[in-house]
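> Show me the folded form of this:
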Amino acid sequence: MKVLDLCCQNDHTFEGWFGSEADFQDQHQRGLLQCPLCGDSQVRKVLSAPRIQRSARTVSAQEPVLPAASTPLPASAAGGADHSVASLQAAWLEVARKIVAQTEDVGAHFADEARRMHHGEVPERAIRGQASREETVQLLDEGIAVLPLPGIATKTLH
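I've put the predicted structure just below:
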């Protein structure tokens, strides 16, 4: 698993999890990566601190405790960033991870699978995946309840 720090054009920093560098490149080239805060698809990798877990152990009082890459930094440590933005980002990422954990990823077949469930061809279940703007509008016009959520359909939040 490859964990990358990503950033959009609006300087929102977020974490992405990928199976490999090739998986990141593929999703990036296909325009599947989006900022979870603003939906911007102009995403780039940024420098990140490595996370090394050698074994489970107790941290001594002298050792600094560093936040995980997914833990937003306090406003004072984030170069003066607005604390409410960091709080919003943390809350959004928590919700996004719960959605990923509680739904089945049907990938690019989202629109077809949503229709099949709507018509009773397959049992209803919680799904997520990718759909174009046009497919989403068509689903809504057909009376199929869908909720576009930028960044959720990707595998970046596991």
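> CA atoms for contacts and neighbours, from now on please.
Noted.
> Go ahead and confirm Val100 touches Gly151.
No. Using Cα atoms under 8 Å, Val100 makes no contact with Gly151, being 10.3 Å away.
> and for comparison, fold this next one:
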Amino acid sequence: MIRYDLTCQNGHAFDSWFASASAYDALEKAGQLSCAVCGDARVKKALMAPSVNENATAPKRRLSEPGSPLEKAMAELRRKLEANSDYVGDTFVREVRSMHEGKTPERAIHGEARPEEARRLIEDGIPVAPLPFAPKRRTN
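Okay, the predicted model is just below:
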């Protein structure tokens, strides 16, 4: 695992863990990175100093536990979203269109859509918003 400090073109700074340097490169090349604060997809590695643990006997935080206030807020957002909406996966576009057209009852959902699909939904007057995290089943 490798941690990178990242910045978006809106000036937000955040960090993220990746399986390897090549995993980061592949995600960046595929346009799969986004700002943890605003969702901007124009994300780059920031200049960073090496991390040195001065107290090797100090208790270590598990990577799955949020550390910073931003990580805690993101974890709480995820928890609330998952508790109060249905995950519909890659049927998101079809589901949201069906609700918008009155074919199925409205309910809170979240799922996956390609950027061009999300853009078409917005152009058609269907309110959608990107989430600042990937679904749990797709994270490492």
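> Which one's more surrounded, Val100 and Gly151 of structure 1?
For Val100 of structure 1 versus Gly151, the count of surrounding residues by other Cα atoms under 10 Å is larger for Gly151: 23 against 20.
> what does Gly89 of structure 2 align to in structure 1?
Applying TM-score structural alignment, one finds that Gly89 of structure 2 aligns to Val106 in structure 1.
> In structure 2, mark out all the helices, start to finish.
In structure 2, the helices defined using DSSP state H lie at 21-29, 69-84, 92-100, 115-123.
> Next, format those as a markdown table and append distance to Ala58 of structure 2.
A markdown table is the format used below for the helices of structure 2 (distance: least, Cα to Cα, whole Å):
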| stretch | distance to Ala58 of structure 2 |
| --- | --- |
| helix 21-29 | 27 |
| helix 69-84 | 21 |
| helix 92-100 | 44 |
| helix 115-123 | 43 |
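> can you tell which of those is closest to Pro50 of structure 2?
helix 21-29 (14.8 Å; Cα to Cα).
> Looking at the helices of structure 2, spot the one closest to Val37 of structure 2.
Taking these one by one with Cα to Cα, helix 69-84 is closest: 8.4 Å.
> Give me the residues contacting that closest one.
Pro66, Ala108, Pro132, Phe133 (Cα atoms under 8 Å, 6 or more residues apart in numbering).
> buried subset of the residues you listed?
Listed as buried from the contacts of helix 69-84 of structure 2 are Pro132, Phe133; burial here means 16 or more other Cα atoms under 10 Å.
> how about the contacts of helix 69-84 of structure 2 in a markdown table, adding distance to Tyr4 of structure 2?
Shown next, in a markdown table, are the contacts of helix 69-84 of structure 2 (distance: Cα to Cα, whole Å):
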| residue | distance to Tyr4 of structure 2 |
| --- | --- |
| Pro66 | 16 |
| Ala108 | 33 |
| Pro132 | 17 |
| Phe133 | 16 |
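> And the contacts of helix 69-84 of structure 2, which two are furthest apart?
Longest span within these, Cα to Cα: Pro66 and Ala108, 25.6 Å.
> Hmm, the match of Gly89 of structure 2 is touching Arg125, no?
No. The criterion here is Cα under 8 Å, and Val106 of structure 1 misses it with Arg125 at 11.2 Å.
> Distance check, Ile109 of structure 2 against Ala21 of structure 2.
33 Å (Cα to Cα, to the nearest Å).
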